[in-house]
Structures are given as C-alpha cells and as structure tokens.
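the sequence isn't on hand, but the structure is:
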C-alpha cells in the first residue's frame, strides 16, 4: 500500500512539473514583429537605395553599390557572415557613423527547415552577427535594432536548395 501512495505522489509531481514547464514557454516578442511590419506598411522603412540627396561621401570606387547591398546570405545552420558581404556591411557602418541620427533594423531570416523556436533563435544570431560587425566599426548600438522572423517571411516559396539559399539571410533596413 505504501508503494502505491508513493507512486501516486511521483505521478502528481511529474504532472505538475510538466504543466509548469508548458506554461513558461516563451513566445516571440510580437510587439517587435508588429513594429517591423508597421514600419514597412507605413513607409517608415525603405530597403532601396538612400537616394542621391543623402550626401554620403563614399560613392567613389563602388561605394554606392556597396551601400545599396543590404541583404546578406548565410550557409545552412550558420550565423557566420561571408567575407564577400563584409565590405557592404562596412559601407553601411560608415554611413551610420557619418549620420548618427540614422537607425537600422537587422531582420534575421531562416529557411523553413527546423523548429519554429530554433529558427527564431538562428535568425536572431544571424542578425546579431551583422550587428557585431557594425558595432565593432563604431556604430552606436542605439542605432541598431535586431528582429528575427525565423522562417515566417520566406524570400522564396519553393522547397529546393536554391530556394532555401534565398531564405537564409539578414536584411538591413534603414528606418526613418
């Protein structure tokens, strides 16, 4: 009889622990996602070039081309920035340094493989990797906002490796 009561206590304890673990599951910061979507829909962000009136002095020697490159792609399951993307990231860092009132949002994205939680984390690590390059150059962290969409906003709806390559990215968006 004692063993039966002991087993019931263990079962009740495990059930309580399981329920407590489920209730503490964190959901992604919906306010950050809503703010980013509002920036797109209200014209508060622009992903195209800065325009000719920006006065940015790094246009010679391909500076404008580097500055307009704002999508950086990643390898599968990686948050390591490609060396080919670093000159464009540094050109954007120079712009931010010379325009301290400018702000950017770094949007991390993944392909649809993996769990939702893992992809949100990976997208954030990718965006933070780009943010790390910007801050290492001297850009104020107050000028940078990081948001991860994981696999919620796919660049390509297909399911081939070429489609997945387009999905694994960080997009640098200038905010007004």
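That came through, no problem. Since the model is a prediction, treat every value here as computed from it, not as a measurement. Residues are numbered from 1 along each chain as shown.

hey, let's count contacts and neighbours off CA atoms from now on
Noted.

residues near residue 132, how many?
Each residue near residue 132 was counted by other Cα atoms under 10 Å, and the total is 14.

I should have written residue 9 there, sorry.
12.

and the residue nearest to the spatial centre of the chain, how far is that from residue 135?
Central residue of the chain (Cα atoms, centre = their mean): residue 108, 2.1 Å from the mean position. As for residue 108, its distance to residue 135 is 17 Å (criterion: Cα to Cα, to the nearest Å).

now do residue 21
Distance of residue 21 to residue 135, computed by Cα to Cα: 36 Å.

I'd assumed residue 172 was in contact with residue 103.
No - between residue 103 and residue 172 there is no contact, the gap being 10.1 Å when judged by Cα atoms under 8 Å.

those two - which one has more neighbours?
A count of neighbours by other Cα under 10 Å puts residue 172 above the other of residue 103 and residue 172, at 26 against 20.

contacts only, for that one.
Counting by Cα atoms under 8 Å, 6 or more residues apart in numbering, residue 172 touches 47, 70, 71, 104, 105, 106, 107.

ok, now residue 128?
Counting by Cα under 8 Å, 6+ apart, residue 128 touches 106, 146.

measure how far the helix or strand hosting it is from the centre of its chain, please.
Using DSSP states H and E, residue 128 maps to helix 116-136. Centroid separation for helix 116-136 versus its chain: 5 Å, with Cα atoms, centre = their mean, to the nearest Å.

over to stretch 143-163?
How far stretch 143-163 lies from its chain's middle: 9 Å, per Cα atoms, centre = their mean.

what does it contact?
32-33, 36, 96, 100-112, 116, 119-124, 127-128, 131, 164, 166-167.

out of the residues you listed, which are buried?
Buried by 16 or more other Cα atoms under 10 Å: 36, 96, 103-112, 116, 119-124, 127-128, 131, 164, 166-167, out of the contacts of stretch 143-163.

number of nearby residues for residue 165?
17.

next up, a structure to set beside the first:
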C-alpha cells in the first residue's frame, strides 16, 4: 500500500519535471556570426527587455550580442566568440538575480535525436565557459531545440551556419 502511494507521488513529480523542462518562451534572438550585433532581432537587447529580476542600472550592462555560432558537428567554442561569452559572464556576475536560458541548436543535417544532443552539448559548453568565469550555475538553464526553430531556412552552407548556434535568452 505504501509503495503504491510512493509510485503515484513519483509519477506526479516526474510529470511536473517534464512539463517544466519543456516549457519555453519561444522565439530566438540573433546576432551576426562575427559576434557583432546585426540587423536581426538581437538589436536592442540592452534596453532592459526580457530581464529576469535584474536591475539594468546595477552593475554591467546586458550584452547586445546574444548568439554564438559553431562549426559543423562541433560543440567547441570558437575563439572569436570568447569576448561575447566574457561579456555575458561579467553581466551575470554583476547581476546575481539575472538568469539565462542557453538555447542550443543544430542545422538540419543528422538525425533529429543526434541534433537534439548536439544542441545540448553546445549549450553545456557555453555553460561550462560561464561557470569557469565565475557565474553561478543556479543562474543558468539549458534547453536544446536541435534542428527545430531554424534561424534561417534553406539548404545552403549559409543557412546551416546560421542554425548552428547557442542563444542567450534572459
């Protein structure tokens, strides 16, 4: 009898965890591939929109570049994006109430399952970088969309390159 109650409680807890893990604010925020802010929706991110409990006047200003890109089939952080990551780390350390969701993506090549894993590994690589810089792990969440929600439609190398990314969502 006691095991039955325990099993029901466990089932409810797991269901809630799955629902919480699957929730998303949707959308993406982009920057150019060279780490500079471009004509995409990443502009204006330093206006204070979308912060999670952080005060914009306190400490560092939120970085305007919120997307970093990866090489094909790689989760290795490219050197040209280290300054972007350092900026996010400084912002988060100066604003301990700020929380970020790292959204990992892959291009459409590969199976759906493989791409979900690759997106997660990319987001984890960014998380490791931020925590080594001193960001509290409690400020970071990870979600992988794999090949879903492409930033650019198409079957060209340009489209693939724009889709291999991690997006910072505050």
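Received the coordinates, thanks. Predicted model only: the values in this text are computed from it and were never measured.

list the TM-score for the superposed pair.
Remark: TM-score between the superposed chains equals 0.71 [TM-score structural alignment, normalised by the length of the second structure]; 134 aligned residues with a Cα RMSD of 2.4 Å.

what remains of the contacts of residue 172 of the first structure once you look at the second structure?
Among the contacts of residue 172 of the first structure, the ones whose aligned partners also touch in the second structure (both residues aligned by TM-score structural alignment, their matches' Cα atoms under 8 Å) are 70, 71, 104, 105, 106, 107.

would a markdown table of those residues with distance to residue 86 of the first structure and secondary structure be doable?
A markdown table is the format used below for those (distance: Cα to Cα, whole Å; DSSP: H, G, I helix; E, B strand; the rest coil):
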| residue | distance to residue 86 of the first structure | secondary structure |
| --- | --- | --- |
| 70 | 11 | coil |
| 71 | 11 | strand |
| 104 | 17 | strand |
| 105 | 17 | strand |
| 106 | 15 | strand |
| 107 | 17 | strand |
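
format the residues you listed as CSV; extra columns: distance to residue 144 of the first structure.
Converted to CSV, these look like this (distance: Cα to Cα, whole Å):
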residue, distance to residue 144 of the first structure
70, 14
71, 16
104, 5
105, 6
106, 7
107, 11
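
now, the most widely separated pair of these?
Farthest-apart pair in these is 71 and 104; separation 12.8 Å (Cα to Cα).

ok so, going back, the residue nearest to the centre of the first structure pairs with which position in the second structure?
In the second structure, residue 108 of the first structure lines up with residue 104, judged by TM-score structural alignment.

please name the nearest non-neighbouring residue to that match.
The shortest distance from residue 104 of the second structure to any residue other than its chain neighbours is 4.0 Å, reached at residue 119 (Cα to Cα, 6 or more residues apart in numbering).

for the aligned partner of the one you found in the first structure, give its distance to residue 112 of the first structure.
When the first structure is aligned by TM-score structural alignment, residue 119 of the second structure is paired with residue 123. Distance of residue 123 of the first structure to residue 112 of the first structure, given as Cα to Cα: 11 Å.

what about the helices in the first structure?
Assigned by DSSP state H, the first structure shows helices spanning 2-23, 30-41, 63-68, 86-98, 116-136, 161-167.

any chance of these in CSV, with distance to residue 154 of the first structure too?
Output for these, formatted as CSV (distance: least, Cα to Cα, whole Å):
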stretch, distance to residue 154 of the first structure
helix 2-23, 28
helix 30-41, 14
helix 63-68, 21
helix 86-98, 22
helix 116-136, 12
helix 161-167, 5
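
closest one to residue 52 of the first structure among the ones you listed?
Nearest to residue 52 of the first structure, of all these, is helix 63-68, at 9.7 Å by Cα to Cα.

packing partners for that closest one?
Judged by 3 or more Cα pairs under 8 Å, 6 or more residues apart in numbering; DSSP states H and E, helix 63-68 of the first structure is in contact with helix 86-98.

got the buried residues for the helix it packs on?
Residues of helix 86-98 of the first structure classed as buried: 86, 88, 89, 90, 91, 92, 93, 94, 95, 96, 97 (neighbour count, 16+ other Cα under 10 Å).

so which bit of the second structure is that helix matched to?
Mapping helix 86-98 of the first structure onto the second structure (TM-score structural alignment) gives residues 82-94.

tell me the two of the buried residues of helix 86-98 of the first structure that are most distant?
The span of the buried residues of helix 86-98 of the first structure, defined through Cα to Cα, is set by 86 and 97 at 16.0 Å.

returning to that earlier point: so which of residue 21 and residue 135 of the first structure has more stuff around it?
More neighbours surround residue 135 than the other of residue 21 of the first structure and residue 135, with 16 against 10 (other Cα under 10 Å).
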